[in-house]
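1. can you look at this prediction? I've put the sequence above it.
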Amino acid sequence: MFIDLHTHSTASDGTSSPSQLLSLASGKGLGAIALTDHDTVSGLGEFLGAAGKYPDIKLVPGVEMSVKHYDFSIHILGLFIDPGTAVLEKMLCEVRKGRNERNDLIALKLEKQGYDICIEEVNELAGGECPGRPHFASILVKKGYFKTMQEAFDKCLKNGRSGYCKRELPMPGDAIEVIHKAGGLAIWAHPMSYSDTSRKTISKILKFLVGKGLDGIEAYYPLFSPEQTVCLLDLADKYGIAVSGGSDFHGVNMKNIELGTGTGTLAVPFSVYENLVKVLDKKIIS
């Protein structure tokens, strides 16, 4: 039995509703699934509310937060969080405010460059609390400026391109502390997704994050090679932290990534979920 502890819904930049995600998970026979939308917990009510329909699936309430590390950002997953925690919602609200301010700037930049796009249609497409660059990319593709969303990012929206704008982000230690106050575990998401994926660099960042209270690392991810997964499992053992894994499923916004299986080879064992529960129980006892 396999699991998926990294997914996105229409509450952020996914294209499946929280309940649709659960239906997909059931169809694939997953034993556990986490909903980890960007900077919002607004989908967790629907997600957890459907638990009775899927008694064979362990539901993990989560969130994905971007944090600042020097001149770039990294992503931290909060797993097993209490979505009603006031300090968590306060931080997420501040992050969303920064996200919305950046979206306004991106829209203005794109308009000045001649693209037919406005912030109103971006917000309308997003629907939820967290419009973001994937929604800009989707509109640009639909209007024929680019063939794929990836091309829109590579040529226009990613860091260093003409449509990119920075946003204010919390520091790693602050985000990890808030996740802990919400009763959750803090996991470094897709650590091999950056420009420098050498063991030395990843180990250096991981040492810093563990010093801030990081609980685990996402060792299983669709775009990792088997060698990268082995490297991350070894680093988790070195630093005495847990491992997690998931597809980063976004629906049609990432057409080559399927729930549970990623590109077809992802297989996160159920034992990963069981070990995370043990880690969480130890933290509660202590």
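-> Looks like it came in fine.
2. only C-alpha atoms for contact and neighbour calcs from this point on.
-> Noted.
3. ok, then the element right after the longest helix along the chain?
-> Across the chain, the longest stretch assigned as helix under DSSP state H is helix 86-112. Next along the chain after helix 86-112, taking DSSP states H and E as the criterion, comes helix 119-126.
4. packing partners for that following helix?
-> helix 86-112, helix 133-142 (3 or more CA pairs under 8 Å, 6 or more residues apart in numbering; DSSP states H and E).
5. which one, of the ones you listed, ends up nearest to residue 8?
-> helix 133-142 (12.2 Å; CA to CA).
6. mind giving me the packing neighbours of that closest one?
-> When contacts are defined as 3+ CA pairs under 8 Å, 6+ apart, helix 133-142 packs onto helix 119-126, helix 149-152.
7. buried residues in the shortest one, which are they?
-> It refers to helix 149-152. 149-150, 152 (16 or more other CA atoms under 10 Å).
8. so after it, what's the next helix or strand?
-> Taking DSSP H and E, what comes next after helix 149-152 is helix 172-181.
9. dropping in the other structure now:
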Amino acid sequence: MKLLADLHVHSRASADGRSSVEALIEAAKARSLAAITVSDHDLCMPLPESPDVLLIPGVEITSANGHILGLFLDRPIDFAALGRYPAPEKAIEAIHACGGLAVLAHPFAPVKLSEEAISKLPFDAIETANARAMLKPGANEKARQLAAGLHLPGTGGSDAHCARELGGCVTEFDCEVSLSALKAALLSGQCHPVEVRACKWVWKGFSKLRRERTCGTFVSRCKALGYFAGCVLRDILKI
């Protein structure tokens, strides 16, 4: 059966997240999503029971060279042992040790690793449709070209930091709704990332401001204000 899954979602457990997991589940139901990955920043949290929407255990690790998604984890990552800002290879190793798939998140928004460096790392997939990366012209297209060149599957995720953003980009599968089936389909490349405009850009701007207000510097807060202004302008101009 064909189904849609958002493979990159943050709850309020992340410093810049604004919605509970329960609110994310309700938003997923409203958008006819069969599954979502709860991938909070540098932490693994227990997930509630969810009979209507499959919750995929995940994480987004802030490595020394960009963000790396861990999907389909069968146990929590030991962040005390992994440490802050681990090398990408260490982050990938930790994800694989916990039964997960390592996905390079939004590789060109911003650029943190060269394409040559990426090619030498054991990623299982590359995020080629990220709703926030849609704000950077060409970022998702470059990610698609990179994945094709490396013969890796592409994934789609909203990178939502609130329920309104959910479903901004998704991954289409043709399989049963189960962790094992989705994981196998992704590993074999039997999935298709899809870009969708699910909400106004301003909500992405709010999330950015929240993160920098909580843990940013003066410079990063100024940049976040610029980002927010750009989001507002995009909504006004409808671009």
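-> That came in fine, so what should we check first? Since the model is a prediction, treat every value here as computed from it, not as a measurement.
10. out of the helices and strands packed on helix 133-142 of the first structure, which is closest to residue 171 of the first structure?
-> helix 119-126 (26.3 Å).
11. what span of the second structure is that closest one aligned with?
-> With TM-score structural alignment applied, helix 119-126 of the first structure matches no range in the second structure.
12. all helices for the second structure, in order.
-> Along the second structure, the segments classed as helices by DSSP H run 21-30, 79-82, 88-97, 115-119, 139-150, 179-187, 201-215, 218-237.
13. select the longest strand from the second structure.
-> strand 54-63 (DSSP state E).
14. in the superposed pair, what's the mean gap between that one and the first structure?
-> Superposing on the first structure and averaging over aligned pairs (mean CA distance after the TM-score superposition for the first structure), strand 54-63 of the second structure comes out at 1.0 Å.
15. which residues in the first structure does that strand match up with?
-> Using TM-score structural alignment, strand 54-63 of the second structure lines up with residues 58-67 of the first structure.
16. in the matching stretch, what's buried?
-> 59-67.
17. for stretch 94-109 of the first structure, same thing?
-> 95-97, 99-100, 102-103, 105-109.
18. next one: that stretch to chain centre, how far?
-> In this view, stretch 94-109 of the first structure has its centroid 19 Å away from the chain centroid, taken as CA atoms, centre = their mean, to the nearest Å.
19. ok, stretch 58-70 of the second structure next?
-> Chain-centre distance of stretch 58-70 of the second structure: 9 Å, with CA atoms, centre = their mean.
20. same question for stretch 10-18 of the first structure.
-> With CA atoms, centre = their mean, you get 12 Å for stretch 10-18 of the first structure.
21. now stretch 215-228 of the second structure
-> For stretch 215-228 of the second structure, the distance to the chain centre is 21 Å (CA atoms, centre = their mean).
22. contact partners of it?
-> Stretch 215-228 of the second structure is contacted by residues 15, 202, 204-206, 208-209, 212-213 when judged by CA atoms under 8 Å, 6 or more residues apart in numbering.
23. out of the residues you listed, who has the most neighbours?
-> Most neighbours among the contacts of stretch 215-228 of the second structure, by other CA atoms under 10 Å: residue 204, with 24 neighbours.
24. for that one, give its distance to residue 234 of the second structure.
-> 11 Å (CA to CA, to the nearest Å).
25. check residue 121 of the second structure too.
-> Distance of residue 121 of the second structure to residue 234 of the second structure, given as CA to CA: 36 Å.
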